[in-house]
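Q: Let's see this in three dimensions:
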Amino acid sequence: MFGFFKGVALSAAILTGCVASGWSQQKTEAQPLTAMPYSPSLDLTNLDRSVDPCADFYKFSCGGWQKNNPIPADQSGWSVYAKLGDENTQFLWGILKEDAAMKQRTPVQQKIGDFFNACMDTAAIDKRGDAPIAAGMARLAALPDRAAVIAVLSRLQHLSSGNYFFRSGPDQDPDDSNKILVEVNAGGLGLPDRDYYLKTDPKSVENRTKYVAYVAQMLTLSGETPEKAASDADAILKIETALAKASLTNVELRDPYKTFHKMTVAQLSAADPVVDWSRYFEIQGAPGLTTLNVAQPEFMKAVDAELTNEPVDALKAYLRFHLVTNAAPALSEPLATADFDFYRRYLRGAKEQPPRWKTCVHGVDNHLGEALGQEFVARTFTADTKAKTVLMTGQIEDEMQVEIEHLDWMSDATKKEALRKLHAVRNKVGYPDHWRDYSSLTVKPDDYFGDVERALQFERARQWAKVGKPVDRDEWGMTPPTVNAYFNPQMNDINFPAGVLQPPLYDPKLDDAPNYGNTGATIGHELTHGFDDEGRQFDDKGNLKDWWTKDDATHFEERINCVRDEYAGFVVVDDIHINSKLTSGEDVADLGGTLLAYMAWKKATQTERLKPVDGFTPDQRFFVGMAQWACENARPENQRVQALTDPHSPGFARINGVVSNMPEFANAFSCKAGQPMVRAKACKVW
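A: Alright, predicted model coming up:
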């Protein structure tokens, strides 16, 4: 799944599993919103007119925004997307307060209102302390031998949200996207990425030192002596380092063939015999499973080695730590605060914990997202917005067809397959056609930890129940309030939640130029993902299949490498450059998506006599509108994390990298050869 702006979705913080759910004592004047605030998609106050647009278009478009929008204390970064996400959260807060207080409620209102109430009751949560996990921790500590440790893994993964050695779950079969195939994949790490364990620079060494201290702190808070906790923390780092060494890099993970190794359960059992795999899948909810995908076979061998060779006490400590660290956000203040202090304050630079209402809104969105989404859509998303977005999407797809038909580097045979794929793309706008049924999920207003655990088990059971059934192509991978969008290569669909179709991203009050520059470029971005270095490897049905001639694939890679070479020159923070092998899919989607949106806007308005507005020509308004979605400020700590883990380039590169490759931009702002925003050798893929 390839997103537009990963990391700023409404529920992104909760989805990581590494954020605080602690109690903020900060004073805040924020109040629930009864209506969404309005910000224009082209805002003149966001400009910095002291900057030459031909020298630094991002700074010209966003310098005012950066000055006027400092990073809030509870955030690791701040952006137009994050600010809209925060406004959505504040609006949802108002909805949830109403639903929590109402006497007569629908079943949907009862569940989301009671979940919110339970989360807000910090006194009750603190009173329980670590009691919700105490029995589980004690059982893990009492495991008698290695066989018992190995056997408990199956039950832990079935009942708990913890990250134990590896991950598993249903996914679409790369060979046949209409079928569900169980996948076993790498997992088991407490740091954000494998490279955190392996890099030897001073900052990486410091990160590991801080991590070991955090592990010891969590074990101490859960009852261990400081001496035992320190020893266990060292053993846990050793286990995780071995897993990290066997994990694929983020760049390697961009190649879908590297994570597709179909085999039978019998073959997996022969290759990795430590786990009783037949029993494991029976416990997960797939008895009699015969075939699966082992995404990273070498990683699973490392799991076998760790389970076989590490001391039993070290393995038990590892399991206890992952139980407590994954549960921490739903536990009492000391545990939640420790979690925040490491993952958000130290690693990402946040200065304060978010106010409790934010944490609780995010929790409802994460666990009951389509229930909350019904309430959001009914209040914010108009039929007119949906119709105009659908129309714009169709126009951009038409321009993609024109581009494919006129490519001088692609053969007719590959063009035929590319057009077949383009015409098969499904466009999903706003919200699902059928809402998820939560009727079997029990939510209590006085049992927050229980609500979270039941919600996680509900979702895990829902996922495993897909095994053996046809793929539901109407399902969404984001909740309706989410400020983001994505392309799913196996579904071959592009998805635009209602949350991303609000001002200032889509602005019905303004002219078409900034809307095509902003929302249009987002649509084009997601569409282009179907034809980037990853997406191009899936056919019109979403199957992993090579539909390119050898020469066409070579020509494509040459053009991709032009983009990679350019973006590798951008510095993220300190001396860290963009890892353009990781970001190239998003970079190509930005470039191709903006071009498609520009072409679609030109065709849609070709019979109109467009005039300048506020001193900007229509073409200039298109590009300023395109740039202002990416305005952002970021803490250096967060920039370092994102440079290692995020497939998206920083905002300044996503704008300057695009416009410097577009002659249409240079013409709009009369930029001359030799200026920074005019590449001597422009890159163009689509």
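
Q: From now on I want contacts and neighbour counts done on CA atoms only, so please keep to that.
A: Noted.

Q: what does the helix or strand where residue 167 lies contact?
A: Element membership of residue 167, judged by DSSP states H and E, is strand 166-173. By CA atoms under 8 Å, 6 or more residues apart in numbering, the residues outside strand 166-173 that reach it are 178-188, 300, 303, 463-464, 466-467, 471, 490, 543.

Q: Among those residues, which lie within strands?
A: Filtering these for membership in strands, criterion DSSP state E, returns 178-186.

Q: May I see the ChimeraX selection of the buried members of those?
A: Applying 16 or more other CA atoms under 10 Å to the ones in strands among the contacts of strand 166-173 leaves a buried subset, and the ChimeraX line that selects it is:
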select :178,179,180,181,182,183,184,185,186
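
Q: which among the ones in strands among the contacts of strand 166-173 gets closest to residue 204?
A: Of all the ones in strands among the contacts of strand 166-173, residue 186 has the smallest distance to residue 204: 21.6 Å, by CA to CA.

Q: Quick check: nearest residue in space to that closest one, chain neighbours excluded?
A: residue 166 (4.8 Å; CA to CA, 6 or more residues apart in numbering).

Q: Residue 434 in helix, strand or coil?
A: Here residue 434 is recorded as coil under DSSP: H, G, I helix; E, B strand; the rest coil.

Q: residues in contact with it?
A: The neighbourhood of residue 434, defined by CA under 8 Å, 6+ apart, consists of residue 474.

Q: I have a second one here; can you model it like the first so I can compare?
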Amino acid sequence: MRIGTAWLALALCSSTALAQPSAATTPTAQPVKQRGVFIEDINRKADPCNDFFDYANGAWRTNNPIPDSMVRWSRRWQSGELAKEQLRGILDEVSQRKDWPKASVEQLISDYYGACMDEARVEAQGVKPLQPLLKKIDALKDIAGLQRMLSELHAQRIPVPFGIAAESDFATPTNVIAHIFSNGIGLPDRDYYFKTEPRFADAREKYRAHIATMFKLAGSSEKAAKQAAEVVFKMETAFAEDSLDIVGLRNPANLDHKTTFAGLKKMAPAFDWAGYFRNAKIAEADLNVFEPKFLAEFDRQIKETPLASWKTYLKWHVVRSAAPFLSKALAEESFNFNDKYLGGAKEMKPRWKRCVESTDDLLGEALGRKYAEKYFPPAAKARMQGMVTNLLAGMKDSVEGLAWMGPETKKQALEKLSTFNPKIGYPDKWKDYSQVPVSRDQFWQNVVAGRTFDVVDDRSTLNKPVDRDRWGMTPPTSNAYYNPLLNEIVFPAGILQPPAFSMEATDAVNYGAIGVVIGHEISHGFDDQGAKFDAQGRLKNWWTEQDLKRFEERGQCVVDQFEGYFIEPGIHHNGKLVLGESIGDLAGAKIAYVALQKAMKQQPVPTVDGFTPEQQFFIAWGQFRGDAIRPETQRLMVQSDPHPTGKYRVIGPLSNMPEFQRTFGCKEGAPMVRPAAKRCEVW
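A: I've put the predicted structure just below:
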């Protein structure tokens, strides 16, 4: 699925590294003994110079098979699921009272969670909560009504076949403008509609069957459901054909098509843009269109596709969007295709966990405020701030020491580095959800209310100066991101937990886990995407011609390396797709290693359990990235995810580092030592 301006959040990945609270979350007068790596996770039979992924974390994967409800598993995924128990504890606690003041944080999150957990009521309602909207679509009489319906669906965060998101202007990042993006398909990306390999052909057949099943569950006859599936698939295939592929979407230059409102109307004259913007309460100002070719196809379908087909298409995306929040039959069918067939999960997560996730999705800063208070103490924030400072200094040293970059480009790179804005833990200014109507007896209506708030909140920033206090992730989120338009790196409290970060861990372990993540996000400002934005966040070239050529040659080394990594015979990584994340891992590991050496000059790290500080550093990265991943999810990742699989996020960067080779005494020619002629180094 293509979600608006998601490419801007060059995130670490959905790592879900939340954890149970460390001893640091409660006051103690006793010093805590620093721990090293998880020695019980190490596969002592493996040779670190042969397969460091197996060595660092192989024993854990052997002893901890992937649970049926998960598609990936490691300590960080385990701790992420345990953290949802922390959130559940918060929700259960506030739910004990039923007399919270209306619109208070406690009333909102407890009633939302309580309505979700009322499974009997949700089951009894079945598809009824959708009937008013489905009937409204059925009653459409003309194209004018269709266009008004698109506005209504978008207000509920159902952006078909296009959406509008508020984001900084590529040319003037201090101003927020509307960005129009495509989102009219239900398969993971456009290539699923066209590639001829058996796995893609099978996905298309399964998708058609899935659409038909969902229509039957929503009340259609079997014949009508099959016909509806063909209508939907035909329209989506046409939209996909005129959309960029996943690699094309990675290049921001491909998405930069700023225009006036009059220019927008010329791109798609068949659509009533004035009426749409009026209904959406958006001013008719300059904006950006990600994919003009897609918009032309949208315009063609407005003119040529029968109204009956449009009704079918819209009803499909309404049902598809709502199914996980409705009756068991609909939720299970959604799971069966998206999570089981595409991802490889064996069973759904328990209802309480899905309700926790939904609460975080729609009321994330309300729930997150409670989470941060309980599980992210000031001491952890202070230590994290110190690490970020050291990592930024490490990146500065790296840039200054580059032999391949000339002084003019170095000056620009250092200027950009000096303007980085780190955000740690949680926002300084919290969102106000007091206008969101939430009750205990109408779960789907609560979902709509939360989504509507999200859309209104986003649109409220349009055509105004950028608000740098806003966050793109909720505090409990186990992830991190870099936004090139704001030149900010963001680390929610959710990722600042073991095994990524711990007040009990040695500096070597913390620098090897969260330290590499920090370096990864910093280097996103200088990867194949981030390097296209200057110190002010403008999409503007700041490289000399010669230096840019050298940078691209070094990036090609990384592309070639990952093209050689296969997840199974015949299926390998797309080096261009994973280039940015792989540059991030390579630079992150290098910068974090340098920062650790600096830190140890002030406070030495002891050898723990027989492992030197340097060994702890590399093993910590191998254990943090030690994901076991189901084959189905790996196939999905190599097709549509800019992140490599966990195995190659460990092997890939470390095999390029002489520091790793020295630390483990690896000989030339070992699998974990790339030949000097093929060794990649960017930053």
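
Q: you'd agree residue 200 of structure 2 is up against residue 193?
A: Yes. Between residue 200 of structure 2 and residue 193 a contact is recorded at 7.5 Å, counting by CA atoms under 8 Å.

Q: and the two? which has more neighbours close in?
A: residue 193 (21 against 15; other CA atoms under 10 Å).

Q: What lines up with that one in structure 1?
A: In structure 1, residue 193 of structure 2 lines up with residue 197, judged by TM-score structural alignment.

Q: Quick one: residues contacting that match.
A: 191, 204, 208, 240-241, 244.

Q: from those, which is closest to residue 445 of structure 1?
A: Ranking those by separation from residue 445 of structure 1, with CA to CA as the measure, puts residue 191 on top at 33.1 Å.

Q: Can you say which helix or strand has the closest one in it?
A: Counting by DSSP H and E, no helix or strand carries residue 191 of structure 1.

Q: Any idea how many residues pack against it?
A: The burial count for residue 191 of structure 1: 18, using other CA under 10 Å.

Q: What of residue 103 of structure 1?
A: Using other CA under 10 Å: residue 103 of structure 1 sits among 9 other residues.

Q: try residue 575 of structure 1
A: 8.

Q: on that earlier part again, output the ones in strands among the contacts of strand 166-173 of structure 1 as a markdown table; include the columns distance to residue 271 of structure 1.
A: Putting these into a markdown table (distance: CA to CA, whole Å) gives the following:
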| residue | distance to residue 271 of structure 1 |
| --- | --- |
| 178 | 28 |
| 179 | 25 |
| 180 | 23 |
| 181 | 19 |
| 182 | 17 |
| 183 | 16 |
| 184 | 14 |
| 185 | 15 |
| 186 | 16 |
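
Q: and which of the ones in strands among the contacts of strand 166-173 of structure 1 is nearest residue 393 of structure 1?
A: For those, the nearest to residue 393 of structure 1 is residue 178 (24.9 Å; CA to CA).

Q: I figured that closest one hits residue 471, correct?
A: Yes. Residue 178 of structure 1 lies in contact with residue 471 (CA under 8 Å); the separation is 5.2 Å.

Q: Which residue in structure 1 aligns with residue 228 of structure 2?
A: Match for residue 228 of structure 2 (TM-score structural alignment): residue 232.

Q: what ranges do the strands span in structure 2?
A: Going by DSSP E, structure 2 shows strands at 72-73, 162-168, 176-182, 258-259, 287-289, 421-425, 481-483, 488-492, 566-568, 571-572, 628-629.
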